[in-house]
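Student: Sequence and predicted structure are below.
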Amino acid sequence: MPKTRAQKEQLIQKYKEALSQAKAIVFASLTNLKSKELAELKEKIKAQEGESLVIKNRLFAMALKEKNLSLPAEILDRPLLCLFGYQDEIAPIKTAIDFAAEHSKPEALGALFNQNFIGPARVKELALLPGRNELYQNLLGLLKLPALRLIQDLTYHQRRLVFILNNYLNERSQNG
């Protein structure tokens, strides 16, 4: 059933909100993607505090135009799945590439990253970068490491002394 003008305007508004909130948007082809695979991909994106939408190309093009963004014409001439990353810039890109590697579909056609369109080759390069959470974990580990080493160094001699005294007591108890 065709959408009414009000429904179309609502959809354009939803696209504009998603475009303004998203830190990265991956465009993937829906060709040959089964509904079960689509649901699995949507769950993975949702788990990363993102959103995935099967878009109406004409309405999405209008939303892009209103936001002063552009995509190559060949991107918008096929059924599209948009993966919006709201928290982490790399997460939707990494998820799309990993999912495509597992299932050999959907094909990542490109992405909007920092308000600029990047092609599929650059998307694959970005997927190799660590995500925000991984970077935070690495940073936390690096910040904790000097304190742990200091504690270990300060307690080493005490532990060594206790070990020597225990050995001495064990030898004395065995010798009589």
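Tutor: Yep, that arrived. It should be emphasised that the depicted structure is a prediction, and the values quoted were computed from it without experimental measurement.

Student: CA atoms for contacts and neighbours, from now on please.
Tutor: Will do.

Student: what ranges do the helices span in the protein?
Tutor: 5-21, 35-47, 57-66, 91-103, 120-127, 132-175 (DSSP state H).

Student: another structure for you, compare them:
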Amino acid sequence: MGKNRKLKEAKVKEIEEKMKKANSIVFARYQGLTVEEDTKLRKNLREAGIEYKVYKNTLSKLAAKKLGFDEVEDAFSGPISTAFGYDDPAAPARILNDFSKDHKVLELKGGVIDGKVFDKDKIQKLASIPPRDVLIAKLLGSLKAPLSKFVYLLNAVEEKRKSEEKQESQES
């Protein structure tokens, strides 16, 4: 077996391992980004704990096919980058989508979330979901509001009772 073939097989294995480990994978066409823009994008992704790589399409297709992600093959046309998310499944889609709003040359192509293949439209919808901590804060806020009103009501009842007692004691 040739040295080149062994290197390619090792790279396919590496991609396959990353795809298995990641709970979200997003593919994007990056052609046309300047070095500065690409550096900024990589920094944003790295800060969010997302691994961002560029592999040969043929090697990525082989790895995806081995894992049963055959439908994702359509995403591999032209120069494609891959973002691997390990924590928040929506984070890679959100960051790439937000970046593409200011940098029109970056285009989401599709992805795999928890083993399910998503097309470009579904990935963009996923990108609109707020981060986990924002969702938790909204939930806590919605739980806190009725409790706050209830506490306010109890305090008002208590103060009214005290003022009535005070009034009664002054009258007697």
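Tutor: Nice, thanks for sending it over. Predicted model only: the values in this text are computed from it and were never measured.

Student: sorry, back to before: so which of the helices of the first structure gets nearest residue 74 of the first structure?
Tutor: Closest approach to residue 74 of the first structure among the helices of the first structure is made by helix 57-66 (11.2 Å; CA to CA).

Student: tell me what the closest one is packed against?
Tutor: Counting contacts by 3 or more CA pairs under 8 Å, 6 or more residues apart in numbering; DSSP states H and E, helix 57-66 of the first structure is packed against helix 5-21.

Student: quick one, which of the helices of the first structure is nearest to residue 73 of the first structure?
Tutor: Per CA to CA, nearest to residue 73 of the first structure of these: helix 57-66, 9.6 Å.

Student: neighbouring contacts of that closest one?
Tutor: Helix 57-66 of the first structure has contacts (CA atoms under 8 Å, 6 or more residues apart in numbering) with 8, 11-13, 15-16, 19, 70, 76-80.

Student: Relative to residue 101 of the first structure, which of those residues is nearest.
Tutor: Using CA to CA, the contacts of helix 57-66 of the first structure come closest to residue 101 of the first structure at residue 80, 18.3 Å.

Student: Number of residues surrounding that closest one?
Tutor: 22 (other CA atoms under 10 Å).

Student: my read: it touches residue 74, true?
Tutor: No. Using CA atoms under 8 Å, residue 80 of the first structure is not in contact with residue 74, being 11.2 Å away.

Student: Just the buried residues of the contacts of helix 57-66 of the first structure.
Tutor: Neighbour-count burial (16 or more other CA atoms under 10 Å) applied to these gives 11, 12, 13, 15, 16, 19, 70, 76, 80.

Student: possible to save the residues you listed as JSON lines with distance to residue 157 of the first structure?
Tutor: What follows is these, written out as JSON lines (distance: CA to CA, whole Å):
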{"residue": "11", "distance to residue 157 of the first structure": "68"}
{"residue": "12", "distance to residue 157 of the first structure": "68"}
{"residue": "13", "distance to residue 157 of the first structure": "67"}
{"residue": "15", "distance to residue 157 of the first structure": "64"}
{"residue": "16", "distance to residue 157 of the first structure": "63"}
{"residue": "19", "distance to residue 157 of the first structure": "59"}
{"residue": "70", "distance to residue 157 of the first structure": "65"}
{"residue": "76", "distance to residue 157 of the first structure": "68"}
{"residue": "80", "distance to residue 157 of the first structure": "64"}
